[in-house]
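Undergrad: Sequence below, structure please.
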Amino acid sequence: MYESSNLELSTGGRAVTVEIVSRSEDAHPLAHIRSLVDDLCDGAPDAAARHAPLIRAALLQALYSFPTDEQLLEQLRYNALYRWFVGLRGGESLWCESDYAGALEALRSDESAAALFRRAVNEARAYAALMPGRFRVDAALIEAWARTPAPSPLNGTDWFRSDAARTSRLDRARAVILRRVADPKLDADAVAAELHMSRRALYLLFERCGLTPARAIREIRLDCCFRLLRDERYCHRKITDIAMDHGFKHFASFSRQFKMRYGISPSAVLPSIAKH
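TA: From the prediction side, this is the model:
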């Protein structure tokens, strides 16, 4: 099977049209996978289809086993084939490392976009299996992305105590968060660095519990504050000080998150001795 396209050149003041003929079976396998993704996106709602470049980037990461987001984005800066596959033009740049991870997380939390993503992952995986010599597939990542998202987490931080979640790595992640709970700069990158794992691996670890690292950090901070506010030994402390001591930067934000979490305001938790 052959495909042809015309390329217009200018030489000696004259326009010349050159017909380029190529055999489609000799095309790079990424060309076929891009066509698969494009076909899926063409039949998807606009809100989901706009994620096509992000879906292609994620597939690229999994098909070539780039262990970190940083390595993927570095490849996209310098590899013309990969840039074409994702859909980047010229010097165009779509994401920094944190933006890419956040965008992928948002995609997978949107029901229609996540369904489109899973279909693309499954079709790309099936095609890559036919060409084992052309890809270095990250099977664990592909398997995780192909699954339907985990159910909502258990109430509170009981997700750390559930049988399904009691793994040594989750316990170590919790220990890191508790030890650095006062650090307002604590984030997914800091936890991943202390555990000597990639940001992507950390997100997958928490995903099994239906959480993100950011939510885990927030819930642990809120639980610590809740316990201290109920403890009569700390009734002399200001609520604002307790919040700031546990990594919250703004009292208004803390109060709002606390009420969403427990259904009452922080002051309502205080023991009766502190209210008089």
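Undergrad: switch to C-alpha atoms for all contacts and neighbour counts from now on
TA: Will do.
Undergrad: which residues in the stretch 1-150 of the chain form helices?
TA: 29-42, 46-49, 52-63, 69-78, 80-86, 97-109, 111-129, 139-146 (DSSP state H, counting those that start in this stretch).
Undergrad: okay, those in TSV with distance to D231 and mean neighbour count next?
TA: Output for the helices of the stretch 1-150 of the chain, formatted as TSV (distance: least, C-alpha to C-alpha, whole Å; neighbours: other C-alpha atoms under 10 Å):
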stretch	distance to D231	mean neighbour count
helix 29-42	54	17
helix 46-49	48	15
helix 52-63	47	23
helix 69-78	43	16
helix 80-86	54	18
helix 97-109	37	15
helix 111-129	41	20
helix 139-146	42	17
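Undergrad: Second input sequence below; structure requested for side-by-side comparison:
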Amino acid sequence: MSSWQQAGIDRDIPRLEPVFRSMMTALIGSLLETPVDERNIKLARIAAIKKFVRENYRNPALDVNEVVAYSFLSRRALYYLFEHEPLQVNGYIRALRTLEALELLSDQNSWKRSLGDIADASGFANLTAMRRAVRESTGLSLRDAQENPDLSQIKAAELRKLTGL
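TA: Okay, the predicted model is just below:
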């Protein structure tokens, strides 16, 4: 595979790594006639996808379709992969964005930034989406989150625990 001459393949190698690892594990397992531990392959795929989401959640264009394209899985296979996780992929993206918004809202200088700017910096498509996500995840309004940074940090800690951060 190192002899591939296709232009741009170097950009795809990092995201193809979990696929290659899964293929190689399955191939070696079949050659050695030993069962492959599917759980290890599944955990590696989940970890790679979560890393991708953590690196890109601030991009408003990131959605489940982008994760599907990154992971080379069908939408159905992606949901199946995350079926025993505390959050599905879209919930994980939303939780990371909400966590970022809470961090920015509880910052002492948050009053100097517009709420729209905070929504953009957190990866939300618009202010309404951020308002809804913060309310549904924490029960707080944006004003409550700004006026009571200690409570925001408590809610942020709960989200960190849920997302595994």
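Undergrad: what residue lies at the spatial centre of structure 2?
TA: Nearest to the mean C-alpha position of structure 2, counting by C-alpha atoms, centre = their mean, stands V53 at 3.0 Å.
Undergrad: residue in structure 1 matching it?
TA: Matched by TM-score structural alignment, V53 of structure 2 corresponds to I177 in structure 1.
Undergrad: Could you say which helix or strand holds its match?
TA: helix 168-179 (DSSP states H and E).
Undergrad: Run through who's touching the following helix or strand past that helix.
TA: Once helix 168-179 of structure 1 ends, the next helix or strand along the chain (criterion: DSSP H and E) is helix 188-195. For helix 188-195 of structure 1, contacts defined as C-alpha atoms under 8 Å, 6 or more residues apart in numbering pick out 172-173, 176-177, 198-199, 202, 213-214.
Undergrad: Out of those residues, which end up buried?
TA: 173, 176-177, 198-199, 202, 213 (16 or more other C-alpha atoms under 10 Å).
Undergrad: what's the most distant pair in these?
TA: I177 and S198 (16.4 Å; C-alpha to C-alpha).
Undergrad: what residues are up against R21 of structure 2?
TA: I41.
Undergrad: Please repeat the previous calculation with a cut-off of 10 Å.
TA: 27, 41, 44-45 (C-alpha atoms under 10 Å, 6 or more residues apart in numbering).
Undergrad: Is there a quick ChimeraX command that grabs whichever of those are buried?
TA: Applying 16+ other C-alpha under 10 Å to the contacts of R21 of structure 2, the buried members can be selected in ChimeraX as follows:
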select :41,44,45
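Undergrad: Next, format the contacts of R21 of structure 2 as CSV and append distance to L104 of structure 2.
TA: Shown next, in CSV, are these (distance: C-alpha to C-alpha, whole Å):
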residue, distance to L104 of structure 2
L27, 47
I41, 36
A44, 31
R45, 30
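Undergrad: For P184 of structure 1, find the nearest of the helices of the stretch 1-150 of structure 1.
TA: helix 97-109 (17.4 Å).
Undergrad: just to revisit the earlier point, can you add distance to H250 of structure 1 and give the contacts of helix 188-195 of structure 1 back as CSV?
TA: Below are the contacts of helix 188-195 of structure 1 laid out as CSV (distance: C-alpha to C-alpha, whole Å):
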residue, distance to H250 of structure 1
R172, 28
A173, 25
V176, 23
I177, 19
S198, 29
R199, 26
L202, 27
P213, 20
A214, 17
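Undergrad: Among these, which one sits closest to I264 of structure 1?
TA: Of all the contacts of helix 188-195 of structure 1, A214 has the smallest distance to I264 of structure 1: 22.1 Å, by C-alpha to C-alpha.
Undergrad: Return the residue of structure 2 aligned against the closest one.
TA: Aligned partner of A214 of structure 1 by TM-score structural alignment: N90.
Undergrad: Please give me every residue in contact with its match.
TA: 53, 62-65, 67, 79.
Undergrad: What's the biggest helix in structure 2, counting residues?
TA: In structure 2, taking DSSP state H as the definition, the longest helix is helix 9-31.
Undergrad: so where is that one in structure 1?
TA: Going by TM-score structural alignment, helix 9-31 of structure 2 lines up with nothing in structure 1.
Undergrad: Please identify the buried residues of that helix?
TA: Buried, per 16+ other C-alpha under 10 Å, within helix 9-31 of structure 2: 15, 18-19, 22, 25-26.
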